[in-house]
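Peer 1: sequence? don't have it. structure:
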C-alpha cells in the first residue's frame, strides 16, 4: 500500500512524504523518544564505583538512623556502606542526626568500618543525637544539651511502674530503667543502645544523672491507642511527645527537636541549608527534611514525612540511602 502511494505521488510530481510514510515515521520517532526517555531515567542513578567521575552537589548529607540508614533488621548493608565510603572519598561530609545515643551510633558504624577519625562518626566528629537534645560540633565538642523537666521524668517513672510499661531514661551515653523486661533487652540487642542499668527505685533513677529524654516501649497498637493520647495530654505545655518508630514513644523537653539540633549544628559549622541533602523516614525528621536543600523521605516512612519531602526514595530495605546518594548527591 505504501509502495502504491509512492508511485501515485511520483506521477503527480509530489516530492514530499506520503501519509502512510509520515504515519510510520511518527510512530518510529515516538518509540525512539520513549526509549531515549527510559535511558535518561536509568542514567539518573550513577553506577556504584563511579562517583569519582562526578562533582558533589552538596557539601553535607544529614542522615537519620532507624528506618533510614538501618534496614528493618537494624543493619547497614554492604551496598549502603560502600555508597557512604564513596561519598566520603569525594569530600562529602556525612552527619548523623538521630534519636539514638552517640555510643549506639558508633557501635553500629564500627560493624561496617565507618566509625573513627576517617569514618562517619566518632567521639570527635559532629552529630545530632537523642532527637537534638545532644549536639556535638567540631572536634566532637558538645555545643548543646537539653534536659527533661524532672517532674515529667518522675511522672513517667510512676506511670511505668503502675502500668508495667517498660521505660528507658536516656542520660547522654547511659540508659536507665526501673525493671527488667524483654523489650528493654531488645533496645540493646536489636537497636544497639547502651545496656540499660536497672535502678532500685524512682528516686535512685532521678538522682543518678540528668535525663534528656524518656522512652516508653510497647506494641505499636498500644502506643497509638493508649500511650500517645495519654502523654500528649499529660505533658501539654510542659514537654513534647514524638515517635521515630511505631512501637516506641519518646518524651522530650518542650521546644526541642532533631530539626532544631540540625539548625544549631549548621550555624556552628557555618554551613547553609542550601549545602545539605537530608534523608529520613519518621515524623521526627520532618523539620530536617524541610530545612535541607533536598529533603528525601524513604518510601517506608510515615505519610506526613513523605508529604513534606522533595523526593520519595526507595525503602530502607532496598538500600534507600545508597540509592539516594547515587541518584541525587552527585
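Peer 2: Right, received. Where do you want to start? All figures in this text were calculated on a predicted structure; none of them were measured in a lab.
Peer 1: could you use CA atoms for every contact and neighbour count after this?
Peer 2: Noted.
Peer 1: residue contacts, the closest residue to residue 247 other than its chain neighbours?
Peer 2: Spatial nearest neighbour of residue 247, excluding adjacent residues (Cα to Cα, 6 or more residues apart in numbering): residue 220 at 4.0 Å. Each residue near residue 220 by Cα atoms under 8 Å, 6 or more residues apart in numbering is listed here: 246-248.
Peer 1: of those, just the buried ones, ChimeraX syntax please.
Peer 2: Typed into ChimeraX, the next command selects the buried ones out of the contacts of residue 220 (criterion: 16 or more other Cα atoms under 10 Å):
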select :246,248
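Peer 1: okay, and which of the contacts of residue 220 map to strands?
Peer 2: Residues of the contacts of residue 220 located in strands (DSSP state E): residue 248.
Peer 1: adding another structure so you can compare the two:
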C-alpha cells in the first residue's frame, strides 16, 4: 500500500465540537487499521488525556502510537512504553513563574493524571482539567513545588495582545533553550527547544523505518503546519484558517462533517480495495485481538474468496482434545468479515448479523484447520458467505453460513 501511517491531530480534527469521535469516523479508522495502516495521535494534550481516545480506536491492538504534549513524548499504545521524551529543565521554572506573575498571567503544568497550578479557579485551567480527566493540585509556590522536569508549562490569560507580546519576546530571549507558542488565544505554551509535532514525528518515522512519502497527516491548526508539510500527503480540515490550508496538499471537510473519515475513505480505503491485500500486516496487527488469541492467520484474500488457518491447541480445543465448535464459528466470522470489508464501499461499514454452522466431523489437537470462505450473495444491504473448514488432510469439519449487514456510515 502507498500509505503506512496515518497521523491525526485530535481537537478540531479527530473529534467533533462535542469532543467525541463520530460513529462514521470511528468505523473508518478501525477499518483502515484492519487493512494494515497504523494510526498516530499527535496532540498538544497530555498523554493521560489521550489514552481514552487511543483505547476507543484500539490503537494498542494495531500497533499505533501517541505523540503527546505537542511532541514532547512518543508512547507505544500497545504497552505504554515511552519511546521518546523531552522535558523542561526545572531551573527554568522560577523564571517562567516570575514572567507569568509580572504580566498577570496564571500558570500550570501537567504531571501524570494531574494539573498543578497556583490558580485553581481559572476557567480555562478548569476546562483543561475536565477535558483531559485530570485532577487539579493547588500549589501557591508553583516553581518551588515542582520537583520534577515537566514536559511543558502553559501561561493563561485573557489579554491576547499581552500573550502575543510575551511570545515574540521569548522567541528572541529563549532562543535555543525553550520554545513558546500560542495554541489558543488564551494559552501560551512553553516546551523544550526544537520540540514540535513534525520533529517528533520524524523521530518516529526513523524508529519505524517509514518514509515521509508513506504517511498522511491531518490537522486544523497552526501547530499542525510543520506536520502537514512533513507528510507525503498533508491534509487540512475544512474549517482551518487559510494560512493552514495553503500549506496542505488537500483540504477535506470540517470536523463536524466527518472530515477525517471522508479523507481516509477517499485516499486510503478506495486504494486498498483495488490493491493487493497486505495479509502479513493484517495478521501482525490482529495478534492481540481475538483473532490473534486463537492463532488465526489469513493466508489468501480476494473480493470473492478468503482463506485462513487456525491451530487446534489449548486455545481452540475442547477439554477432551477436539476442535471447539465456538472457535470454528469465530474462524468463520473472521474470514467472512474480512471478505465483506474488501467488497464494501468506502462509505459503508459491515456488521455481523448471523452465523450458523453444521459440524460434520472432528479435528484433533495438534492439527491445523483451514477455512475457505466464498461469497454466495453480494447484495446492497447484506452479504452471505459460505465458509467450509477442513482438516490438514482435507476432511470437511464444518460448513458455516455467515450473514453480514451492510450499513451506510453516518
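Peer 2: Yep, that arrived. Only a predicted model underlies this, so the values are computations on that prediction, with no experimental measurement involved.
Peer 1: report the TM-score for the pair.
Peer 2: The TM-score (TM-score structural alignment, normalised by the length of structure 1) is 0.72; 267 aligned residues with a Cα RMSD of 2.5 Å.
Peer 1: that older thread, ok, of the contacts of residue 220 of structure 1, which one's closest to residue 194 of structure 1?
Peer 2: residue 248 (16.5 Å; Cα to Cα).
Peer 1: ok, back up a step: just the contacts of residue 220 of structure 1 now: which is nearest residue 257 of structure 1?
Peer 2: Out of the contacts of residue 220 of structure 1, the member with the shortest distance to residue 257 of structure 1 (by Cα to Cα) is residue 248, at 16.4 Å.
Peer 1: once you drop chain neighbours, what's closest to that closest one?
Peer 2: That would be residue 217: by Cα to Cα, 6+ apart, it lies 4.8 Å from residue 248 of structure 1.
Peer 1: please say which position in structure 2 the one you found maps to.
Peer 2: Using TM-score structural alignment, the partner of residue 217 of structure 1 in structure 2 is residue 156.
Peer 1: OK, contacts around that match?
Peer 2: So residue 156 of structure 2 contacts 105-107, 124-125, 186-188 (Cα under 8 Å, 6+ apart).
Peer 1: the same query, at a cut-off of 6 Å, please.
Peer 2: 105-106, 186-187 (Cα atoms under 6 Å, 6 or more residues apart in numbering).
Peer 1: any idea how far residue 28 of structure 2 is from it?
Peer 2: Separation of residue 156 of structure 2 from residue 28 of structure 2 (Cα to Cα, to the nearest Å) stands at 36 Å.
Peer 1: residue 353 of structure 2 now?
Peer 2: 19 Å.
Peer 1: who's more crowded, the two?
Peer 2: Neighbours were counted for residue 353 of structure 2 and for residue 28 using other Cα atoms under 10 Å; residue 28 has more, 23 against 12.
Peer 1: that one -> structure 1?
Peer 2: Using TM-score structural alignment, residue 28 of structure 2 lines up with residue 83 in structure 1.
Peer 1: which of the three states applies to the spatially closest residue to that match that is not a sequence neighbour?
Peer 2: Spatial nearest neighbour of residue 83 of structure 1, excluding adjacent residues (Cα to Cα, 6+ apart): residue 322 at 5.3 Å. Classification of residue 322 of structure 1 by DSSP: H, G, I helix; E, B strand; the rest coil places it in helix.
Peer 1: quickly note the distance from the match of residue 217 of structure 1 to residue 142 of structure 2.
Peer 2: Taken as Cα to Cα, the span from residue 156 of structure 2 to residue 142 of structure 2 is 14 Å.
Peer 1: what's the average distance of the strand or helix carrying the match of residue 28 of structure 2 to structure 2?
Peer 2: With elements taken from DSSP states H and E, the one containing residue 83 of structure 1 is helix 78-89. Helix 78-89 of structure 1, aligned to structure 2 and superposed, deviates on average by 1.7 Å (mean Cα distance after the TM-score superposition for structure 1).
Peer 1: how much space is there between the match of residue 217 of structure 1 and residue 186 of structure 2?
Peer 2: 6 Å.
Peer 1: for residue 267 of structure 2, same thing?
Peer 2: For residue 267 of structure 2, the distance to residue 186 of structure 2 - Cα to Cα - is 35 Å.
Peer 1: over to residue 124 of structure 2?
Peer 2: Taking Cα to Cα, one finds residue 124 of structure 2 at 8 Å from residue 186 of structure 2.
Peer 1: one more: residue 102 of structure 2?
Peer 2: From residue 102 of structure 2 over to residue 186 of structure 2 (counting by Cα to Cα), the distance is 16 Å.
Peer 1: kindly report the same for residue 49 of structure 2.
Peer 2: Distance from residue 49 of structure 2 to residue 186 of structure 2, by Cα to Cα: 20 Å.
Peer 1: do residue 327 of structure 2 as well
Peer 2: 55 Å.
Peer 1: name the next helix or strand downstream of the host helix or strand of residue 26 of structure 1, please.
Peer 2: Residue 26 of structure 1 is part of helix 19-43 when elements are defined by DSSP H and E. Using DSSP H and E, the helix or strand that directly follows helix 19-43 of structure 1 along the chain is strand 60-63.
Peer 1: what does that next one correspond to over in structure 2?
Peer 2: Mapped onto structure 2 using TM-score structural alignment, strand 60-63 of structure 1 covers residues 5-8.
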